[in-house]
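[1] the sequence isn't on hand, but the structure is:
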């Protein structure tokens, strides 16, 4: 029986409305009741404004509790989230938007500003935020935060007044970090607040708009105080004045770069921007759409699209993965069955795959910020390259979870040394979240190949004659944008199933090398080589002979303490088939990585060793 993602989250919110649902990047807390109320009001506002079921919504809100509430509201209204990665080249993003054809844009007012004002647009592009001018998109527009220049005149405001934004430190019964909110003193947990109440000067944290990993990631920004929306942020700074001088672009790739009144001071906050339509909350004198109490969740087609996530393809032919409310909910349930989450647990992650199961289970979602200390984190999620940089983890951590990219043995060993809890590696793909889980101990003890673990309950797998892994189950994506529906998903990974039913990775289908008629699967050998004394990382690539097509096999190593190339060479015959032994070894200071998940960039590595 299919379940509804939004209904699951809102039902959990209703069970424990006073408990802490989310801790934001600055350590401020938001209750389950506040999250539920905000999500329902966003949903009702969009429905009243005419959002049609299945209509695409380009989603550009920085990581924050508000971002979660807006996403739930959009999907609850029947919209399809189109996740925009701000680090993409403009041509790639524009090509993807042409294919997706969103009917709506939902973004923070600050992102409308920084993508429309020429000086700011150049500044944020230099910091890696490459979003096009959002206000020029031929679509309906809605925004969060105070009105700022760049917000289209007829845009619908999703917060303020009765449709108040989710604001840590402001609200009915919350004090947060900056003083009492509109509701007076409370237990230090954020609730609701109207525009004009709250704590001035709270800055936004986190660069990035929701992307394939979920809510993006980044470093805390700082705000520039001014009169009006001093240091405005998605997390909820105050609207205590009449101007917008000093609003900060922190978190959008412009850490602490203040506008400081340059053509912005004096822009009204309370009524939105010029040209707003009555009843839409977009302009002066316009009443906000949402009024009264938020209504209960409405029924929806569970198999209707909920999110489009672009993961592959070219500029000419972008490829977007389409997930439904049911497929996302099924994936989260599979994950929760493996890692049960309950009230009292604190899950530290910037990704939806672990954050939403936390909320459904009544646990607290902790969003990354400047520090993890003082949060009593029980479950910590890290991309391996991030885990490699950690110096310590809180002693409260019971489960350290690694995902989004393969975890080298050195990282597994480091994580095991840093925590008394369990270390796990999660195998998943955007089209099928998740597939399997293996512990660090199991992976390090496995004799040959990269152990991925047994398929999780509910996940179907089969292996083709070419050894490619095919995945099926209720959690797989509906399909690719504009293509026929999927019943199973080819992973592109070459695997074998051992006698115990474990999936063992041999390599990527496109990464397989061919030399003298012998098929070489890099991932079959790389973990064992990387586990050798003095070796930090290892990768195998092939350089094709332009005449014969045969490949020279190159082993690239990153040296660690005590590295001796001769000792490594002597051990290789014990770890590799004779037909796979490298033609040469190259020692590099580091291996090239790419993308948000920082995966090994084999194409770049081939260029380096060629």
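    Arrived safely. Note that the coordinates shown come from a computational prediction; the quantities given were computed from them, not determined experimentally.
[2] drop to CA atoms for contacts and neighbour counts, all remaining ones
    Fine.
[3] contacts only, for residue 95.
    With contact set as Cα atoms under 8 Å, 6 or more residues apart in numbering, residue 95 has these partners: 315, 316, 317, 318.
[4] and if you look at residue 398?
    Residues touching residue 398, when contacts are defined by Cα under 8 Å, 6+ apart, comprise 378, 379, 419, 420, 421, 422.
[5] measure it to residue 377 for me?
    Summarising the geometry, the distance separating residue 398 from residue 377, computed by Cα to Cα, to the nearest Å, is 8 Å.
[6] again with residue 495
    As defined by Cα to Cα, residue 495 lies at a distance of 35 Å from residue 377.
[7] same thing with residue 559?
    Counting by Cα to Cα, the gap from residue 559 to residue 377 is 33 Å.
[8] look at these two and report which has more neighbours.
    Taking neighbours as other Cα atoms under 10 Å, residue 559 and residue 377 compare with residue 377 leading, 23 against 20.
[9] wait, the more buried one sits on residue 349?
    No. Under the criterion of Cα atoms under 8 Å, residue 377 lies out of contact with residue 349, with a separation of 10.2 Å.
[10] which neighbours do these two share?
    The contact lists of residue 377 and residue 349 share residue 366, where a contact means Cα under 8 Å, 6+ apart.
[11] you'd agree residue 490 is in a helix?
    No. When classified by DSSP: H, G, I helix; E, B strand; the rest coil, residue 490 is found to be strand rather than part of a helix.
[12] how about it, nearest residue that isn't a chain neighbour?
    Excluding its sequence neighbours, the residue lying closest to residue 490 (Cα to Cα, 6 or more residues apart in numbering) is residue 470, at 4.5 Å.
[13] okay, and the one you found sits in which element?
    According to DSSP states H and E, residue 470 maps onto strand 468-472.
[14] and the strands in the stretch 451-600 of the chain?
    Using DSSP state E, counting those that start in this stretch, the strands of the stretch 451-600 of the chain run over 460-463, 468-472, 479-480, 489-497, 503-508, 513-515, 518-520, 535-544, 551-559, 584-588, 593-594, 599-600.
[15] comparison target, given below:
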């Protein structure tokens, strides 16, 4: 796919490649296809001149956009694997991840360095762990260099020989794991390409018809098919204006971005895709009500992207227990282990975890089953199980019932009951305009249908989010629920004593 992209960029160099948006939602061309190809050529030459060779690792902390894409194209052409670094993860997490990946060089743009404030102090620390860096220094700046940033990458000049790199490592993406023991997914060149082929088959982008989305897995297939890509505006209002001006045939936004855009009055066109975090049938339905012809939820993992997809109508029509996420995409194999955990395999599956042996099967961490039509139905996260009165309760089986009109987000969490047991609490985030009274009435029926899994308490609060994809943070939500319930008990005790 990346080889096809490189050829496609050069065949129509004058056409727009990456579009941006101003604060008012107006569109601007951030890079033409020829400029993107030229930038990739320059980075390839500069990195080769610095001694980077096949099998080396380069850390990448560059915001999504033309430069980040050009860097990945350069690493692909050199046979160098890129370790994707999140500059906002904090210095301790970054040091642990760098120690695991052991990059020969870290590429960071000025904004990433300024926001995180980590590049300069980190350089000296990492140098001790990576003695092969010699005098080069471990961090260089990609793009415009601001005062206090690491040295610039430097000018091109070296001629890079054409080499067949086979099926080596392509990228390292860090996922869960503690500071002392980070976990990193390694995709090979073939698995990365297979994943982008799957996205390409889903999106079916058309030449010169803009796609709205900012992830690598959206940029590459769309550009390879001749479509320009517009990076989503950063604020909800600007995003709403951007959608109005662009009227994209395909849009990819995360669920939090969709919720923010809907609150800002956004109208959608064509097909809308969402993933990276749970997307309820209610959210997808609201997107269709706001003008989208189709609204798709994509089930994907860092280890295998994408795995399944479901359109809003099919998701809304499903009346069984659990969360329908769709039929496995072509080439994706499924099985369950003895505990009900879903395992996936296929050409797009990661090769291995860094430091571990290859394994063709990916453990999703999700309990799931296949329905009569062969579609994946999630039953909840294995580790999210709540144990109440000796009964195992899996929140994912019941959370879809809480997605009634007026509910923006709802999660079930367990909080300590003080005797080794847990209380089951539903934390519900209201949509704009909804009242607690309306939602209590609307939820009465769904709560009764939960049977023995009916929550002990219903709380209305904003659900905490975490991570780059802004998924519901269950641990933080459980702490919030515990604090609210404890506060209510203390208030009640004080009132009783006063009476």
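    Ah, there it is. Quick caveat: nothing in here was measured; it's all calculated off a predicted structure.
[16] returning to that earlier point: so which of the strands of the stretch 451-600 of structure 1 is nearest residue 322 of structure 1?
    Taking Cα to Cα as the measure, the strands of the stretch 451-600 of structure 1 were each checked against residue 322 of structure 1, and strand 479-480 came out nearest at 5.5 Å.
[17] what does the closest one contact?
    Looking at what lies outside strand 479-480 of structure 1 - Cα under 8 Å, 6+ apart - the contacts are 319, 320, 321, 322, 323, 485, 486.
[18] what's the neighbour count on the aligned residue in structure 2 for the first one?
    If I follow you right, that is residue 319 of structure 1. Residue mapping for residue 319 of structure 1 onto structure 2 gives residue 183, with TM-score structural alignment as the criterion. The local packing of residue 183 of structure 2 (other Cα under 10 Å) involves 19 other residues.
[19] same question, residue 44 of structure 1
    What residue 44 of structure 1 shows, counting by other Cα under 10 Å, is a neighbour count of 26.
[20] residue 333 of structure 1 now?
    Applying other Cα under 10 Å, we find 20 residues neighbouring residue 333 of structure 1.
[21] tell me the SS of it?
    Reducing the assignment at residue 333 of structure 1 to three states with three-state DSSP gives helix.
[22] contacts only, for the equivalent of it over in structure 2.
    Alignment of residue 333 of structure 1 against structure 2 is given by TM-score structural alignment, with residue 197 as its counterpart. Listed by Cα under 8 Å, 6+ apart, the contact set of residue 197 of structure 2 reads 1, 221.
[23] distance of residue 197 of structure 2 from residue 204 of structure 2?
    In this view, residue 197 of structure 2 and residue 204 of structure 2 are 10 Å apart by Cα to Cα.
[24] aligned counterpart of residue 505 of structure 1 in structure 2, please.
    Alignment note (TM-score structural alignment): residue 505 of structure 1 maps to residue 378 of structure 2.
[25] on the three-state scheme, residue 9 of structure 2 is what?
    With three-state DSSP as the basis, residue 9 of structure 2 sits in helix.
[26] and the strands in the stretch 301-450 of structure 1?
    Taking DSSP E, counting those that start in this stretch as the criterion, the stretch 301-450 of structure 1 carries its strands at 305-313, 318-324, 346-348, 364-366, 379-382, 399-402, 422-429, 432-439, 450-453.
[27] in a markdown table, list those along with distance to residue 141 of structure 1.
    As requested, the strands of the stretch 301-450 of structure 1 are arranged in a markdown table below (distance: least, Cα to Cα, whole Å):
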| stretch | distance to residue 141 of structure 1 |
| --- | --- |
| strand 305-313 | 18 |
| strand 318-324 | 22 |
| strand 346-348 | 32 |
| strand 364-366 | 29 |
| strand 379-382 | 34 |
| strand 399-402 | 37 |
| strand 422-429 | 31 |
| strand 432-439 | 31 |
| strand 450-453 | 43 |
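[28] most neighbours per residue, which of those?
    Across these, the average number of neighbours (mean count of other Cα atoms under 10 Å) peaks for strand 364-366, which reaches a mean of 30.
[29] just give me the neighbour total for the residue mapped onto residue 585 of structure 1 from structure 2.
    With TM-score structural alignment as the criterion, the equivalent of residue 585 of structure 1 in structure 2 is residue 458. Residues near residue 458 of structure 2, counting by other Cα under 10 Å, number 17.
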